[in-house]
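**Student:** Predicted structure and sequence below. I'll ask about it afterward.
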Amino acid sequence: MKKDHKKERFISFPPNLLPAIFVERPNRFIVKCRLEKTGEMVEAHLADSGRLLELLIPGKLIYLRKVEDPKRKTKYSSVIVEREDGNGWVSLNAQLPNKLAVMAVQGKLIDSLKEWEYVRSEYTKGHSRWDLLLAHKDGRNMLVEVKGATLVKEGLGTFPDAVTARGTKHVLELAQIQKEDGWETAILFIAQRNDIMSLKPAYHIDPAFGEAMQKAEKAGVKLLGCRADVTLEGIEVTDEIEVGT
């Protein structure tokens, strides 16, 4: 039977997503929205701690899923939000990039990783836990740190959208591990929207992260990126994009 490669890199959203209008974000993990169908004001969990200032604008269309869990403080979770130009969607779940990264590696979407095999997620080495561990047939191992990107201007994506001391620390750690025998390292950016054509550090937001990226690149850390297509049905990792410093 012929494999459905699209299915192997596609994550479905729950059916019957509820359209709502974004009103405000009282804290990092909560958004207030007005359900389109009933007009009811509800609170929804937001699984992305980034600033998202360009996306979470009052009046924007956002889709929610209802959560039947009596232990949850909120009965809804945010799933996607309308793009700034109104011509598509952006995923609001910061947990999806790691899953999409595994799909990209296993689906051989990234040229420089085609000879590497996925071993496991959440691997501890040194002082940190890394998103992916890959292995090469020649015995080398590779650590991959995954970053989800949502910020874009005229096709150029940037990361981060808020200062990330933890992210900078990880980048510098990868540069050190890259020097060890038998180890390779990479940073893989997953664009959670299909209008990001290339990506670079957001120096205007976090210059320290940008400088760390430059050091990592000089040390030999691979800088990689993939783009995802987002619809009401789900999110699919589609192709590789260029990442520079």
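**Tutor:** Looks like it arrived, so ask away.
**Student:** hey, let's count contacts and neighbours off CA atoms from now on
**Tutor:** OK.
**Student:** in this protein, which residue is closest to the centre?
**Tutor:** residue 148 (2.1 Å; C-alpha atoms, centre = their mean).
**Student:** List the buried residues in stretch 130-142.
**Tutor:** Buried residues in stretch 130-142, defined by neighbour count with 16 or more other C-alpha atoms under 10 Å: 130, 131, 132, 133, 134, 135, 136, 141, 142.
**Student:** Quick one: end-to-end length of that stretch, please.
**Tutor:** Counting by C-alpha to C-alpha, to the nearest Å, you get 10 Å between the two ends of stretch 130-142.
**Student:** Centre of the chain to it, how far?
**Tutor:** Relative to its parent chain, stretch 130-142 has a centroid offset of 21 Å by C-alpha atoms, centre = their mean, to the nearest Å.
**Student:** Put this next to the first one:
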Amino acid sequence: MTELLFKQNLIQAIFLRRVNRFILECELSSGEIVEVHLADPGRLKEILLPNVEIWLEKATNPNRKTKWTAVMCRVPGEEGYVSLNTLYPNQLVMKAFQMNALSEFDQWVYERAEFKVGASRFDFLLREKNGTRKMLVEVKSVTMVEDGVALFPDAVTARGTRHLSELQNLQKENVYETSVLFIVQRNDARKILPASHIDPQFSKAMKDAAHEGVSFYGRSCKINPNGITLRKAIPVYPLTH
């Protein structure tokens, strides 16, 4: 079990509104209205609804403009939680690779993070346990789920589309094995599909990459006010539009 524990006790608050991509306005239990940093630039329109319960972490840097950071919130209308920090998936995956805890990659071992190829930087480089092949792994954070179906992306991502095209070309050239690992930062997803109605270019790039041999994997997470845990593998269907 791969787990990240939060560094401090979280403070429960109420989400009021999103000021911009990275700033939220929330109400503390004392009634004080505070500005909160959001580390997820996605749309989050289905998640950040007025008056939803949200959990905050106090900033340790006294000079920081925003004194709070959003960590997670209640899934609207449900009992579960969803993470609001896109940094957690990479941290979880790195820990899992170092522990050899992902069965999807049991023939590979962790070599390094942030590996540069040409003008791009990929999240992880693995090497074959009993061979000479190398694998590039790109991690994507997923928060949008509809009726048990996780959808990515929740906003147009030119960067994500470019990454898929680059992985496709590297796979085609037989330089590296390549894969994408979707981390759903909540516990209510049964499968993962491309959100073609939001970003048809990413959806097409995902389909093209799969045809060329890029592998796609998915994992869900369990999250609560204590921390976030990487859970079971869930299927990805890159060819579904």
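**Tutor:** That came in fine, so what should we check first? Values in this document were obtained by computation on a predicted structure and should not be read as measured data.
**Student:** which SSE is the equivalent of the residue nearest to the centre of structure 1 over in structure 2 in?
**Tutor:** Taking TM-score structural alignment, residue 148 of structure 1 has residue 141 as its aligned residue in structure 2. Here residue 141 of structure 2 sits within strand 134-142, counting by DSSP states H and E.
**Student:** so how many other residues sit close to residue 146 of structure 2?
**Tutor:** 10 (other C-alpha atoms under 10 Å).
**Student:** whoops, residue 26 of structure 1 was the one
**Tutor:** Burial of residue 26 of structure 1 is recorded as 10 neighbouring residues (other C-alpha under 10 Å).
**Student:** Tell me who's in contact with it.
**Tutor:** If you count contacts by C-alpha atoms under 8 Å, 6 or more residues apart in numbering, residue 26 of structure 1 has them with residue 32.
**Student:** so what corresponds to it in structure 2?
**Tutor:** Match for residue 26 of structure 1 (TM-score structural alignment): residue 19.
**Student:** Likewise for residue 50 of structure 1?
**Tutor:** Mapped onto structure 2 by TM-score structural alignment, residue 50 of structure 1 lines up with residue 42.
**Student:** From residue 20 of structure 2, how far off is its match?
**Tutor:** For residue 42 of structure 2 relative to residue 20 of structure 2 (C-alpha to C-alpha), the value is 11 Å.
**Student:** that older thread, can you tell me which of the buried residues of stretch 130-142 of structure 1 end up in helices?
**Tutor:** In helices, judged by DSSP state H, none of the buried residues of stretch 130-142 of structure 1 are found.
**Student:** All the helices of structure 2, in order from the start?
**Tutor:** Secondary structure of structure 2 (DSSP H): helices located at 88-98, 158-172, 200-212.
**Student:** Tell me which of the ones you listed sits most buried.
**Tutor:** Highest mean neighbour count of the helices of structure 2: helix 200-212, a mean of 20 (counted as mean count of other C-alpha atoms under 10 Å).
**Student:** Just tell me the aligned range of that one in structure 1.
**Tutor:** Residue span in structure 1 matched to helix 200-212 of structure 2, by TM-score structural alignment: 207-219.
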